[in-house]
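**Student:** Mind folding the following:
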Amino acid sequence: MQRQTEIMMTPEKLKAIISQGEGTEVELKESKDSLARKVYESICAFLNRRGGHVVLGVDDDRNVVGINPSKVQEQLDQLAKDMNNPQLFKPTYYLNFEPMDLDGKKVIYFYVPESTQGHSYKGVFYDRNQDGDFELRSTEQIANLFIRKSKFKTEDRVYPMLGMKDLDEEAFDELRRGIRIENSQHPWLNLSNEEIIRSAELLAVDPETGKEGLTLAAILLFGNSHAITTALPAYRIDLLCRVNNTELYDDRELLSCNLLKAYPITMAFIKKHLPEQPYIEGIQRFSLRDTILREVVLNMIIHREYSSAYPTTFTIYRDSIVTENWNIPYVYGHIDLQTMRPHRKNPKIAKVFSQMGIVEELGSGMRKMFKYTPLYANGKEPVIEEQDVYRIEIPYVPTLQSIDAESGQKSGPESGPESGPETTQKRIIKLLRDNPDITSRQIAERLKMARSGISKHLHLLQEFGKIKHIGPNKGGHWEVVGD
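**Tutor:** Next up is the predicted model:
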């Protein structure tokens, strides 16, 4: 049903819509003498996405050019006829087309609501993003459209062959620990494992067999390795640190465990490799790193579309953290506080995490990312893109991290040339101070390390302003900056 504000359109409201220009929810077409046929692709796209306004008689530059008055009724009749033609639209859809006077010119306005079904025009499915209408070409894109439209969610899929014996006791222990910290009076603390599963609606009856079984959400949250392999053989979460070795990795953890175990492992990986930055807000002291990246990790595991074999990745680079996971897009394109549309994609998985106080109100995680990332990254904001792959990039201010090329021993995330005795950087700086003309080859020999490893350390120290290179690229030397 169309919203009342959109049915009762006024010239003032319509001008406000036109002033926005074309975008995810606005389409403008000239249609001066004949109906713009591409308007049907926009109708189809709006039905398949989240609705939108269509105005005929306005050009791309938001100028009201008007429809030839003698052609208005003809276009209205054509629109009504075509929308009822199953050879064009499947399924057909009724819309209310409204002729209006705007600045002394005739226009046609109508609102296309989001449909509960997937629609095609001339056998082609269309979707909408900020750039306009686009065809869904692959079977996976079309399947994702119908998954998004369906009331049935992937997390509700039932596995009658799996039961309580296929769940991991340690995952329930993890849940109870988290709940106890948040609320020592929480009723789940006095329930058995099966009672928790039933309270969280993670047991259901399979409509095909009539048998009760665990849902996919239950398996993802609590499943043991057998259950996860049975339900999702390709499920993986890949944690990578690529600060120095960007082609392979400095450190890696490949997780195939349940989400209640994967979450703390991922947070521990973050603390191992990323710099801490305490922050005081009012009287509360907290970690910017943990606050921001907790929301990133929860977004990555709670909103992932688990029907795809596409792996979830969490990668730490020298000055940014990037996550990618498969997604059924709700809003295509760049996401910010103005364009975001909070939409919980796995509500039952989210509900279990919320019992531990980790997941808050819908949309609060995104707001925290945009609020605190500039404080963590010298004013830079997060970059979020929602496509078939949902991508988040969080910038940060790096510290000197290194991997000893000989021993492979990694200095801690807070370590630098003046902290941590015997770090490689400190030894290099001492050599440069004591031997002003020393070459990189001689440094490698003194420290008994490969020249390639020394070269990485030297360029990293240069990047952080600790040393500078004097003279030509070949034959020059390094000099310590400052005392």
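
**Student:** only C-alpha atoms for contact and neighbour calcs from this point on.
**Tutor:** Will do.

**Student:** Quick one: end-to-end distance for stretch 226-237.
**Tutor:** Looking at stretch 226-237, the gap from its leading to its trailing residue is 17 Å under the measure CA to CA, to the nearest Å.

**Student:** Excluding its own residues, what touches it? List them.
**Tutor:** Residues outside stretch 226-237 that contact it (CA atoms under 8 Å, 6 or more residues apart in numbering): 159, 162, 166-167, 216, 219-220, 254-258, 306, 309, 311-314.

**Student:** Kindly report the same for stretch 348-356.
**Tutor:** 155, 175, 178-183, 200-202, 217-218, 221, 302, 344, 359-360.

**Student:** likewise stretch 375-386?
**Tutor:** Residues outside stretch 375-386 that contact it (CA under 8 Å, 6+ apart) are 277, 288-289, 327, 329-336, 369-370, 373-374, 390-397.

**Student:** quick one: which of the residues you listed sit in strands?
**Tutor:** In this view, the contacts of stretch 375-386 that belong to strands under DSSP state E are Gly333, His334, Ile335, Tyr390, Arg391, Ile392, Glu393, Ile394, Pro395.

**Student:** Centre of the chain to stretch 99-112, how far?
**Tutor:** 38 Å (CA atoms, centre = their mean, to the nearest Å).

**Student:** Likewise for stretch 451-463?
**Tutor:** Centroid separation for stretch 451-463 versus its chain: 34 Å, with CA atoms, centre = their mean.

**Student:** One more: stretch 73-88?
**Tutor:** Put simply, stretch 73-88 sits 39 Å off its chain's centre (CA atoms, centre = their mean).

**Student:** buried ones in that stretch?
**Tutor:** Under the neighbour-count criterion of 16 or more other CA atoms under 10 Å, stretch 73-88 has Gln75, Leu76, Leu79, Met83, Asn84, Leu88 buried.

**Student:** Return the distance of Arg148 relative to Tyr330.
**Tutor:** Applying CA to CA to Arg148 and Tyr330 gives a distance of 8 Å.

**Student:** Just give the nearest non-adjacent residue to Gln141, would you?
**Tutor:** Asp388 (7.9 Å; CA to CA, 6 or more residues apart in numbering).

**Student:** Pretty sure the one you found sits against Glu324.
**Tutor:** No: contact between Asp388 and Glu324 fails when scored by CA atoms under 8 Å: they sit 10.0 Å apart.

**Student:** Sequence B follows; please return its structure for comparison with A:
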Amino acid sequence: MATSSTYKPVETMTNLQETETVELKKSTSELKEGVISIVAMLNKHQRGEVWFGIRNDGAVVGQQVSEKTLRDISKAIADHVEPKIYPVIEQSAVGSRQCIRVQVEGKEYPYYAYGRAYIRVGDEDRQLSAKELENLILGKNRDRLRWDTEVCDKATIDDIGPGKLKSFLKLCGLKFDTIPNSLEKLNLIKAGRLLNAAVLCFARKPEKFFPNARLRCAVFGTLDTTVTIGMKDYYGDVFALINKAEEYILEHINIGMRLEGMLRVDVPEIDPEAFREGIINAFCHRDYREYDSVNIAIFKDRVEIRSPGLLYGGLTIDTIRKKMVSARRNELLAELFQRSHRIEKWGRGIKMILEREPATEFEEVGTVQFVATFKRKNVEAFPSISVGETTQKTTQKTTQKILELIVSNPRISRIELAAEIGITADGVKYQLDKLRKQGILKRIGPDKGGYWEIVKE
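**Tutor:** You can find the predicted model right below:
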């Protein structure tokens, strides 16, 4: 834009107010503050305007205007704003008084005033922290820097599992002919090379290229992580991991029963649709540049789904709870989820979770993790569930296996039990202590050299 210093009357304004794109200054005695406001607005909205001769309450006081005044404003902006911008500076009439209007536009953010970066928050200018500045730069380049659209250098067409691709295309209503043509239809190839999203979703072994293509699950015997009953890692494509996560939760929470006519129907203590949505969100929107996996942690009172990476695109916990909005860190991956009917386009996922499980909590932990927490329910709170029918299937299987191993070898150690069953030594200790308290199991002799005795079946 060219700088203009000619008198240019404009329509009289009587309702000027400070906003995120308008700043009012009583005179050029506040020129430095005005330059800072210009940078703050550019960093937030890539446009803005500053008026000199109008107080911040909107009262028009006027500004003495000369050629030197306009040159001073232009010079302050040229000397103290980086990268360079080219403002339109105009002498303008507001009512019967003369004022100065400075209009700016620019997309080369972040902009700096006097060596510092600022952001507009409401009608105030706030200096950006190092982390906020980093996020601003990443936000500007997010399309170019998206992980899912980057080429996976080491992967080839031979790494793609044709069966996985065929099953996916069938869900989408598309036909399979060759692997390259099919991937082309899904925009998963660039110049003949596989994109990260193609490998994550359809490679025979995605973990060969991405060690964080992993799901980590654990069950804890208390309200914290002090007693681990069981822990397991899963590897594979993102769709397989979603299914594994869903199965793991269903295996380790209470399943009640209710009658529908003559049929008995399983009733999990947490709505499956709700936690499935939480799982899908975790894999779809996570930050795949972070080495960590998606983690499922099952405690006595809750189930946590932990996803690497904070909310994206300026979203907040309050925003996602109250409004149907969506900002997608992995746009291509989200499109694949949508094509296969795993997510909806308009960000209804959080709303659906809260409709089915209103007590669900969302939290950002530090700078690295987003956590969705689903409350486990006391089964007595379900009027439609028969308490006598409630079972903890996995716990019963583990207990039965422990008893069978003890029958065959009464001197078996905790470590040997853990290895045979596939759970941790702490998990075995937890189960053994519980069996002793129930009067089912008894220890004869010392820890070393003693043996187990089953008191009652």
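
**Student:** May I have the TM-score of the superposed chains?
**Tutor:** The TM-score (TM-score structural alignment, normalised by the length of structure 2) is 0.62; 378 aligned residues with a CA RMSD of 5.2 Å.

**Student:** returning to that earlier point: which of the contacts of stretch 348-356 of structure 1 are buried?
**Tutor:** Glu155, Leu175, Gly178, Ile179, Ala200, Glu201, Leu202, Ala217, Ala218, Leu221, Ile302, Val359.

**Student:** Helices of the stretch 301-450 of structure 1, start to end?
**Tutor:** Remark: helices of the stretch 301-450 of structure 1, listed N- to C-terminal, are 347-355, 364-376, 424-434, 440-447; assignment by DSSP state H, counting those that start in this stretch.

**Student:** Nearest to Glu281 of structure 1, out of those helices?
**Tutor:** Closest of the helices of the stretch 301-450 of structure 1 to Glu281 of structure 1 is helix 364-376, at 10.9 Å (criterion: CA to CA).

**Student:** The closest one to strand 389-395, inter-axis angle?
**Tutor:** 30 degrees (axes from the mean of the first three to the mean of the last three CA atoms, to 10 degrees).

**Student:** Put together CSV for the helices of the stretch 301-450 of structure 1, with distance to Leu461 of structure 1 and mean neighbour count on each row.
**Tutor:** Compiled in CSV, the helices of the stretch 301-450 of structure 1 are given as follows (distance: least, CA to CA, whole Å; neighbours: other CA atoms under 10 Å):
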stretch, distance to Leu461 of structure 1, mean neighbour count
helix 347-355, 41, 19
helix 364-376, 21, 18
helix 424-434, 7, 18
helix 440-447, 13, 15
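
**Student:** how about those helices, which one is nearest Asp33 of structure 1?
**Tutor:** Ranking these by distance to Asp33 of structure 1, with CA to CA as the measure, places helix 364-376 first at 45.8 Å.

**Student:** how deep is the residue nearest to Lys32 of structure 1 when sequence neighbours are not counted tucked in, by neighbour count?
**Tutor:** Closest residue in space to Lys32 of structure 1, ignoring its immediate chain neighbours: Ile67 at 4.2 Å, by CA to CA, 6+ apart. Using other CA atoms under 10 Å as the criterion, Ile67 of structure 1 is surrounded by 23 other residues.

**Student:** which ones are touching Ile67 of structure 1?
**Tutor:** Remark: with contacts taken as CA under 8 Å, 6+ apart, Ile67 of structure 1 is in contact with Glu30, Ser31, Lys32, Asp33, Leu56, Gly57, Lys105, Lys106, Val107.

**Student:** When Asp388 and Glu324 of structure 1 are compared, which one has more neighbours?
**Tutor:** Glu324 (21 against 17).

**Student:** Counterpart of the more buried one over in structure 2?
**Tutor:** Matched across to structure 2, Glu324 of structure 1 falls on Ser307, judged by TM-score structural alignment.

**Student:** Can you tell me the number of residues neighbouring Tyr396 of structure 1?
**Tutor:** By the criterion of other CA under 10 Å, Tyr396 of structure 1 has 24 neighbours.

**Student:** With adjacent residues omitted, what lies nearest to the counterpart of it in structure 2?
**Tutor:** Tyr396 of structure 1 is assigned Lys375 in structure 2 as its aligned equivalent, the criterion being TM-score structural alignment. Using CA to CA, 6+ apart and skipping the chain neighbours, the partner closest in space to Lys375 of structure 2 is Arg302 (4.4 Å).

**Student:** So that neighbour is in contact with Ala372, correct?
**Tutor:** No: Arg302 of structure 2 is not in contact with Ala372 according to CA under 8 Å; the separation is 10.2 Å.

**Student:** who has more neighbours, these two?
**Tutor:** More neighbours sit around Ala372 than around the other of Arg302 of structure 2 and Ala372, counting by other CA under 10 Å; the figures are 21 against 16.

**Student:** Quick check: the gap between that one and Ile305 of structure 2.
**Tutor:** Applying CA to CA, one obtains 5 Å for the distance of Ala372 of structure 2 from Ile305 of structure 2.

**Student:** Please enumerate the shared neighbours of these two.
**Tutor:** Overlap between the contact sets of Ala372 of structure 2 and Ile305, as judged by CA under 8 Å, 6+ apart, is given by Gly278.

**Student:** Please identify the helix or strand for the spatially closest residue to Phe239 of structure 2 that is not a sequence neighbour.
**Tutor:** In this structure, Phe239 of structure 2 finds its nearest non-sequential neighbour in Cys201, 6.7 Å apart by CA to CA, 6+ apart. Secondary structure from DSSP states H and E places Cys201 of structure 2 in helix 196-202.

**Student:** Check which residues of whichever helix or strand comes after that helix are buried.
**Tutor:** Next in sequence after helix 196-202 of structure 2, counting helices and strands by DSSP H and E, comes strand 214-220. Residues of strand 214-220 of structure 2 classed as buried: Arg214, Leu215, Arg216, Cys217, Ala218, Val219, Phe220 (neighbour count, 16+ other CA under 10 Å).

**Student:** Just put the residues you listed in a markdown table and tack on distance to Glu67 of structure 2.
**Tutor:** Written out in a markdown table, the entries for these read as follows (distance: CA to CA, whole Å):
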| residue | distance to Glu67 of structure 2 |
| --- | --- |
| Arg214 | 66 |
| Leu215 | 67 |
| Arg216 | 68 |
| Cys217 | 71 |
| Ala218 | 72 |
| Val219 | 74 |
| Phe220 | 74 |
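
**Student:** Alignment lookup: Glu361 of structure 1 to structure 2.
**Tutor:** Using TM-score structural alignment, Glu361 of structure 1 pairs with Lys345 in structure 2.

**Student:** could you pull out the strands for the stretch 51-200 of structure 1?
**Tutor:** If DSSP state E, counting those that start in this stretch is used as the criterion, the strands of the stretch 51-200 of structure 1 fall at 52-56, 89-90, 98-102, 105-112, 120-121, 124-129, 132-135, 158-159.
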